[in-house]
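> kindly return the folded structure for what I paste below:
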Amino acid sequence: MKLFQGCLPILILFGLVLTSVLVHAQDDQSGFISIDCGIVERSTYTDNVTKINYVSDADFIDSGEIHNILSIYNSFDVDTQITTLRSFPQNTRNCYTLKPTQGKGNRYLIRARFMYGDYDFKGQLPEFDVYLGPDYWDTIRFNSSSKPTNREIIHVLSSDYIHVCLVNTGRGTPFISAIELRLLAGDMYKESTEFGSLYLFSRVNFGTAFTTVRYEADKYDRLWSPLLWPNSTYLYTLDKVYTSLSANDPPEEVMSSAITPEYPNASININWSPHNSTDKFFMYMHFADIEILKRNQLREFNIYLNGNYWIGPFSPFNHSTVTTYSTEPETVAPTYTLTINKTKNSTLPPIINALELYTLKQFPQKQTDDQDAAVLWSIKSTYKLNTKNWQGDPCTPPEFVWEGIGCNYNDTELPRIVSLNLSSRGLNGGIDPGVANLTMIHTLDLSNNNLTGTVPNFLSELNFLKVLVLKGNDFVGPIPAGLQAKVDKGSLSLSFDDESTSDPASSCDKNTCKNKKGNKIIVPVTASVAFLFLILISFIAVWMIKKQNEHGLDIRKKQYTYSEVQSITDNFSVVLGRGGFGTVYHGIIGDTQVAVKMLSGSSLQGDKEFQAEIYLLLDIHHKNLISLVGYCNDESHKGIIYEFMANGNLASHLSENSSFLNWEERLQIVCDAAHGLEYMHHGCKPPIVHRDIKGTNILLNESFQAKLADFGLSKAFPTEGGTHISTAVAGTPGYLDPEYYTSNRLTEKSDVYSFGVLLLVVITGHSAITKNENDIIHISRLVNLKLAEGDINNIVDPKLQGNFDINSAWKAVELAMACVAHTPSIRPTMNGVVMELNDCLVAERARRENKAKKLTGLMSLNLESAYDPTPI
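Alright, predicted model coming up:
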């Protein structure tokens, strides 16, 4: 504990000077941000009581609905700011973003205010969480519709941005009435905040039953609540009470009142119980003797906390403030009793004027690098992006990372933006110059927008940039020499107009780079040349097929008779596996191995699924989708002939007695699978949903390249309109999207859920569903329970024996949990999944090569299908 005892003569000497300074300071709200939530956009007003200037919240958030509390709750003593509010029936998380002028490193009082007032006419008090940036602040609960509640914290900013986020926990619609930010003096609460942030438990003005004291009396707008303590005598003075040079001191209006025991020999006893059993308290006690003592009188006391000596003896100054406070957190206890006893020499009972109690609150998560965050806010403003989840911090917490954003998380550094996908977002104008400040970015996709002008040279100055996708825009002029040089060296993959400049001759000319949409001159001979070119290509294709057949490689997508299939499989002598469709046999056509899947009579899949898979495989081609060789469609015998996959399916390699897959191999396999699924979602017209993503449907060739298989349940979306299709539920228990299961609404996010379960299975080595005597536990629940322990080694498959990059493992787990989010809208797209998994793979490969564990500049992966899902 520490005692502030101002010297009375000095205080009197400087009294007039300090008073003059404070008078001018009262009008200074330069360190204030005062937001009235729910008032009309761009409106402002000055509060009649406090003289604080309030503004609308519309410039700080772009979601929510505005409401008023019911008139029956709007009495004369209700603050104007809490008569309106903004509610958030949409989105799981909604965030206000504030950027105070003074920036990071400063100490602020941050206050959020809430009053229900039955604004929604439901009469049901909601409960929801409030976050400060990426970290949990508190849960908001209400005792009454007519009683407001505040949450206040003293916090040192580590970022230029402050995010106040409301999170729906399924117990009512979140809302907020006001947000108030107050810059504190540099030395206020300094020693306490070195331990963390200070969560306000109570701030009491003893000895008065009048209204709360705040600004203008307190220039920092702290709220001092009036309290008449039982068994106490109320003291008050009209004389001036001086404050010390410490900014911690309460205002004069607070120090002008006090309490003392009703009986002269009694003690002052103040009791409280913590909200949580682990709460650590800081105390600030303020004293000023506001009685005029006679020569033979003495007021002297000791202070005890839970019976333990705390400080003393000391005497408060006459009409001058003395503050004593905790210099470290007090000992944790189930209850607290603060006792103030007069000493043997004291002729007067003890006194206390005001008390502040704070609990220590830690906010451990780091916010995104300010420069990176500023670029994202600039992009959002410049292009007027209306993206639901572009709220709060771009990278943290990981489960709410912005759509299209890839981040690098490092325990010793701030999260950095390493990939940005703004494809098909309707961007207009030039490329935002702020992109030049994304100094760690390795992947940038701006394809399929309406961007114009020249390709800026600053892109060539991004040292870690490996993939740049600019196709589908209206750029003109030459490619910057710096970019072209990187392309020529092979350090940059540059795509433009559906082509990749990794081969300069196949893409933009070095002198001009006009998009096809920008070419307005159409010469008739162009069509003739194009027609002749197509004929030439057709002849070449026919010739190549004939040459292939001449060499005995009769691998054609043709219909085979049942007798031919018998010959191919040596009369079905070698079984590769069995599934719901039927049995898979090994076969040989010419010198090439194949796999033949024959439909059994008892199969759950029938002719409809058989036909669906044949037609789908005839139309789509990608290096990570199984290739069709042929099919058999005799009346009583139906089969599909695929390319042979020497290493079977992924599930067999994750079983207990399987061959071992290391962390890099697991990541590469799920990357491959993600590429294939991404092509189905984003590269096919119309998009296709697989509907049965699981380990047994991911096959591995001789080099362990993964390919998706079993498309009998796949569904194509209509070509025009619609975000989902209604269809009977199909899939595998444990992998089935709960939202699809309950609503029959099939979307691409249904596949994302299944892929998330698959990713958890690959990470943990557990099955999707674990059964025991008392319960059936889904893998997402199991992982969620282990996440609370904070140890990645308790989550990752123990067979790996800790031999993996920790950052990539955490990132993979966070990605998987995002994929299995209950709300489909907050799950990532497969584009996003591919980018995140590529980052994981880069990190793991860097570890294995004993290089720096960074996700940028380590190696050049082929990310083409992440941004241009073209058949390969």
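
> going forward, measure contacts between C-alpha atoms and count neighbours the same way
Noted.

> now the element after the helix or strand harbouring Leu576, going C-ward?
For Leu576, the element it lies in under DSSP states H and E is strand 575-578. With elements assigned by DSSP H and E, the helix or strand that comes after strand 575-578 is strand 582-589.

> just give the number of residues close to Ser567.
Number of residues near Ser567 (other Cα atoms under 10 Å) recorded here: 14.

> contacts only, for it.
Counting by Cα atoms under 8 Å, 6 or more residues apart in numbering, Ser567 touches no other residue.

> how much space between it and Phe175?
Here Ser567 is placed at a distance of 70 Å from Phe175 (Cα to Cα, to the nearest Å).

> what's the answer for Ile540, then?
Ile540 sits 66 Å away from Phe175, going by Cα to Cα.

> how about the helix or strand that contains His653: buried residues?
Using DSSP H and E, His653 maps to helix 650-654. By neighbour count with 16 or more other Cα atoms under 10 Å, helix 650-654 contains the buried residues 650-651, 653-654.

> need those in CSV (columns: distance to Asn784).
CSV is the format used below for the buried residues of helix 650-654 (distance: Cα to Cα, whole Å):
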residue, distance to Asn784
Leu650, 24
Ala651, 22
His653, 25
Leu654, 21
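
> Ser20 - how many residues pack around it?
Neighbour tally, Ser20, other Cα under 10 Å: 10.

> is it true that it lies in a helix?
Yes. Using DSSP: H, G, I helix; E, B strand; the rest coil, the assignment for Ser20 is a helix.

> from Ala247, how far out is it?
To Ala247, Ser20 is 16 Å away according to Cα to Cα.

> here is the second sequence; please produce its structure so I can put it next to the first one:
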Amino acid sequence: MSKAPSVFRSHTTRKGFVLLNDGERYCTELLMQGFISIDCGLQPDNSSYTESSTGIKYVSDSSYTDTGTSSFVAPEYRGNMMQSMWFVRSFPEGVRNCYEIGVNVSAKYLIRAAFMYGNYDARNELPGFDLHLGPNKWDSVKLESSEGTVSKEIIYSVLTDTLQVCLVNTGNGTPFISVLELRQLPNSSYATKSESLQLFQRLDFGSSTNLTVRYPDDVFDRIWFPSTPDGSKQLSERSTSSSRNSSGKFHLPQAVMRTAVVPETVGGSVDFGWTPDDPSLEFYFYLYFSELQEPSSGSVSKREFIISFNGNSFGRPFSLTYLETLVLSISNPLSEQSFQFSISQSRDSTLPPLINAMEAYFVNKLPQSSTDQNDLSAMRNLKSTYKVKRNWEGDVCVPQAYTWEGVNCSYNGTSMPRVIALNLSSAGLTGDISSDISLLTQLQVLNLGNNQLSGPIPSILMGKSGLSFSIDGNPSICATGACEELTQNKSKKKKLPSFVIPLVASLAGLILIATISAAILFIFMRKKKQGRTVHRTITASSNGLSLLRRDTGSMPPSMQRRETGFSTRPSLQRIESGMTDHDMNETAVDGFDMEPANRKFTYAEIVNITNGFERDQGKVGFGRNYLGQLNENSPTVFSWEDRLGIAVDVAQGLEYLHTGCTPPIIHRNVKCTNVFLDENFNAKLGGFGLSRAFDAAEGSHMNTAIAGTPGYVDPEYYTSNILTEKSDVYSFGVVLLEIVTAKPAIIKDEERMHISQWVESLLSREHIEEILDPSLCGDYDPTSAFKTVEIAVACVCRNSGDRPGMSQVVTALKESLAAEVERKKDLPVVSTDSVEDLALGFGSNPPPRLR
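Model prediction:
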């Protein structure tokens, strides 16, 4: 059903991996962080390599399975195949053999297994076998030729930290596998009511190369097969300089979206479809459209089309504009005997209909629940500890036909299976009795007889009620006191010396007194602490994440909306009380909003602030946010527009402090970790613990002790103790350089260097591309980038008189942002607004079904 005879053939991509520069290589490595690529059968001494045609790094499967045999495919089948297809791992022994792969809990993965026989066993006998995902059958593997490749692909949301892919011998030949690949997807992608979608087909309509498209063109390494339906012809974009933004949740590859098919005849239609082998299968499909024809000046052209499914029209017509991308999908799966689509021109359209690509998936329900996770972990630990050589592969209890030897499980149909009996007699066990057995909390029968175990029986097993266990035939297990207590008659136990009894009684009395005293002291201290805490309400000027976390964790819900409170910074309270409502700039300065001191936060608000901070900032603030994991356990890189927007917000906040407050305020501690983002990435400036106010009528500066964070402190202020508004400008310049470069204020490579020195050394050689964060992958307006770097360098001038004021900085940054926005005006964004549910076209009723 998903057979792919040419998908793993080697061919050169448009941009060979070996030709990538440092920035592009960094970009590909960043995208591959969610990739797991296993070359099955690759010898451990050749533990990894990089596939030349894709740039993907493959590793040996030796650390993912401990069974099977490694073999080479026959030489005549290696010539034009990717290196990952040269080896296979076969499993001549055992019924079920499995790979166990560590994954991110609650993440969504594209999982792909590929098989090429290649006469690896010199028998020329094509095998057939089953493929399982965890405890459930995924699909059957049937090969039709020695050189043909069969690929099975499924999108699956994992619930645990381990994923099992198993091959099951069905009596039709020895199971084998060539490649196993996992690609982590955003959890928001392919959002359906099912946790598992099996690929039926993924088509690139109108391909100009007639080659498959995959990574690096497709950032998720989906494989797109070229296709031109009967009665259609190819249409390609004339200009390849235009760029389609792939920031949407589908991340469609430009190589696919730059080609399409249109009807061969005027007034014709584009027709395609499929007939499933099983008409009960439930399908989801995704249709992708992007206008390729740039309108000429003065001409009026319109591409509008009607989509019909099995003879029924999907409601209204759909239209496209140049470079716009449209995704049409359904929210509820459909079961049909046949799926036939027809795309035709509407009466108002001046251009023929087109389609660029499509995907179809069917629901694979995977009904079996896996064994209880605690039981599963305990059994895996026992397997590892005792090196058990039985059929202990895959899930412990399910499917029931493949339950681990020596294990009995309980099945009640509504909850996960549990291990209730474990027979490890005559299993060659040595060493101590593992405490992991105690983790089998539903265990009722345990047989460890006739092994070479030694040491004590764990006390938790001895005290477990309802457990029947046998240790007969382990001569060394009773060489300890614990065993003696279990097996010897009480009347034969040695009496304790007479002096031990009063000594034990005295010690017990002392312990009892100490315990009671400690409990009283604990209760007293707890009440005393609660008495202090209950009267605190966090005001706008209570600064510091540590204070928020402490008080959020200790404030009871009864503290919500209290009418009294105090500020931890009386001086700032006085400053705030002098502000009028007109003066407030609530969008740019947050402490966590620069509001009057009588503003009180409720308990719920504090929880929301703290949780929101950790969700959006990680645990160390914006200084790490734009470098690392933002959400969904997948790498997130802020775009150039996002970064400029953040910079403008922070600059406006400082401008407000300097010119909008009476009296003016100097922040004194501007740094990345004092920049907070809301859920929409609007920046707020916080951390006012070191801020100072001054009377502008008495001068433009003040003498004060040095305060701030190393790397951000104005060097002129540091040497003179004279604090001015330009000190904040310097600190902001450092923050701006961090935003631009993704490097810290103090760069610790071979020697410590300030970020401003590093930037200036490259700027003097006009190497702007080496200054910018390579994870941007060149997606920015060069003029905007150069201007932004110039602004930052001007802010960090050693002479404060050469630095611009914050009003000038705000104006310049807005110009840079406008240039970037203008550049992106013509770039389509695949967003929820451009993803339409085709079910809407049928009103409240589903489409008629063929019978």
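
> returning to what we had before: the more surrounded of Ile540 and Phe175 of structure 1?
It is Phe175, of Ile540 of structure 1 and Phe175, that has more neighbours when counted by other Cα under 10 Å, with 30 against 12.

> quick one: contacts for the more buried one?
Phe175 of structure 1 touches 85-88, 114, 166, counting by Cα under 8 Å, 6+ apart.

> for the residue nearest in space to the middle of structure 1, which non-adjacent residue is closest in space?
The centre of structure 1 sits closest to Phe400, judged by Cα atoms, centre = their mean, with a distance of 2.0 Å. For Phe400 of structure 1, ignoring the flanking residues on the chain, the nearest one in space by Cα to Cα, 6 or more residues apart in numbering is Asn389 at 7.4 Å.

> output the residue interval of structure 2 matched by the helix ranked longest in structure 1.
In terms of residue count, the longest helix belonging to structure 1 (DSSP state H) is helix 524-550. Under TM-score structural alignment, helix 524-550 of structure 1 has no counterpart anywhere in structure 2.

> and that helix, which residues are buried?
Applying 16+ other Cα under 10 Å to helix 524-550 of structure 1 flags no residue as buried.

> can you give the contact residues for whichever helix or strand comes after that helix?
Later in the chain than helix 524-550 of structure 1, the nearest helix or strand by DSSP H and E is strand 558-560. Strand 558-560 of structure 1 is contacted by residues 629-633 when judged by Cα under 8 Å, 6+ apart.

> give me the distance from strand 558-560 of structure 1 to the chain's centre.
Averaging C-alpha positions (Cα atoms, centre = their mean, to the nearest Å) puts strand 558-560 of structure 1 51 Å from its chain's average.

> buried residues in that strand?
In strand 558-560 of structure 1, counting by 16+ other Cα under 10 Å, buried: 559-560.

> contact partners for Asp39 of structure 2?
Counting by Cα under 8 Å, 6+ apart, Asp39 of structure 2 makes contact with 58-61, 84-85, 87-88, 178-180.

> quick one: which of those residues is nearest Val675 of structure 2?
Tyr58 (39.5 Å; Cα to Cα).

> any idea what the closest one aligns with in structure 1?
Counting by TM-score structural alignment, the partner of Tyr58 of structure 2 is Tyr54.

> check Ser425 of structure 2 too.
Residue-level alignment of Ser425 of structure 2 against structure 1, with TM-score structural alignment as criterion, gives Ser423.

> how close does Leu467 of structure 2 sit to Ser438 of structure 2?
Relative to Ser438 of structure 2, Leu467 of structure 2 is positioned 11 Å away (criterion: Cα to Cα).

> common neighbours of those two, please.
Leu461.

> wait, what's in contact with Asp393 of structure 1?
By Cα under 8 Å, 6+ apart, the contact set of Asp393 of structure 1 is 133-134, 163, 367-368, 373, 401.

> return the set of buried residues in the strand holding Leu576 of structure 1.
Neighbour count says strand 575-578 of structure 1 has Leu576 buried, by 16+ other Cα under 10 Å.

> swap in stretch 419-426 of structure 1?
419-423, 425.

> of those residues, which is the nearest to Arg848 of structure 1?
When these are compared against Arg848 of structure 1 (criterion: Cα to Cα), the nearest one is Ser419, at 22.6 Å.

> right, and the helix or strand after the helix or strand the closest one falls within?
Assigned by DSSP H and E, Ser419 of structure 1 belongs to strand 416-421. Going down the chain from strand 416-421 of structure 1, the next helix or strand is strand 428-429, by DSSP H and E.

> that following strand vs structure 2, average offset?
The superposed strand 428-429 of structure 1 is, by mean Cα distance after the TM-score superposition for structure 1, a mean 2.4 Å from where its aligned residues fall in structure 2.

> and for that strand, what's in contact with it?
So strand 428-429 of structure 1 is contacted by 383, 449-453 (Cα under 8 Å, 6+ apart).

> could you redo the last one with a cut-off of 6 Å?
Residues external to strand 428-429 of structure 1 that are found in contact with it (Cα atoms under 6 Å, 6 or more residues apart in numbering): 450-452.

> name the nearest residue to Gly268 of structure 2, sequence neighbours excluded.
Gly268 of structure 2 sits nearest to Ser344 (Cα to Cα, 6+ apart), 6.7 Å away.

> show me what the one you found lines up with in structure 1.
Residue pairing (TM-score structural alignment): Ser344 of structure 2 is matched to Asn341 of structure 1.
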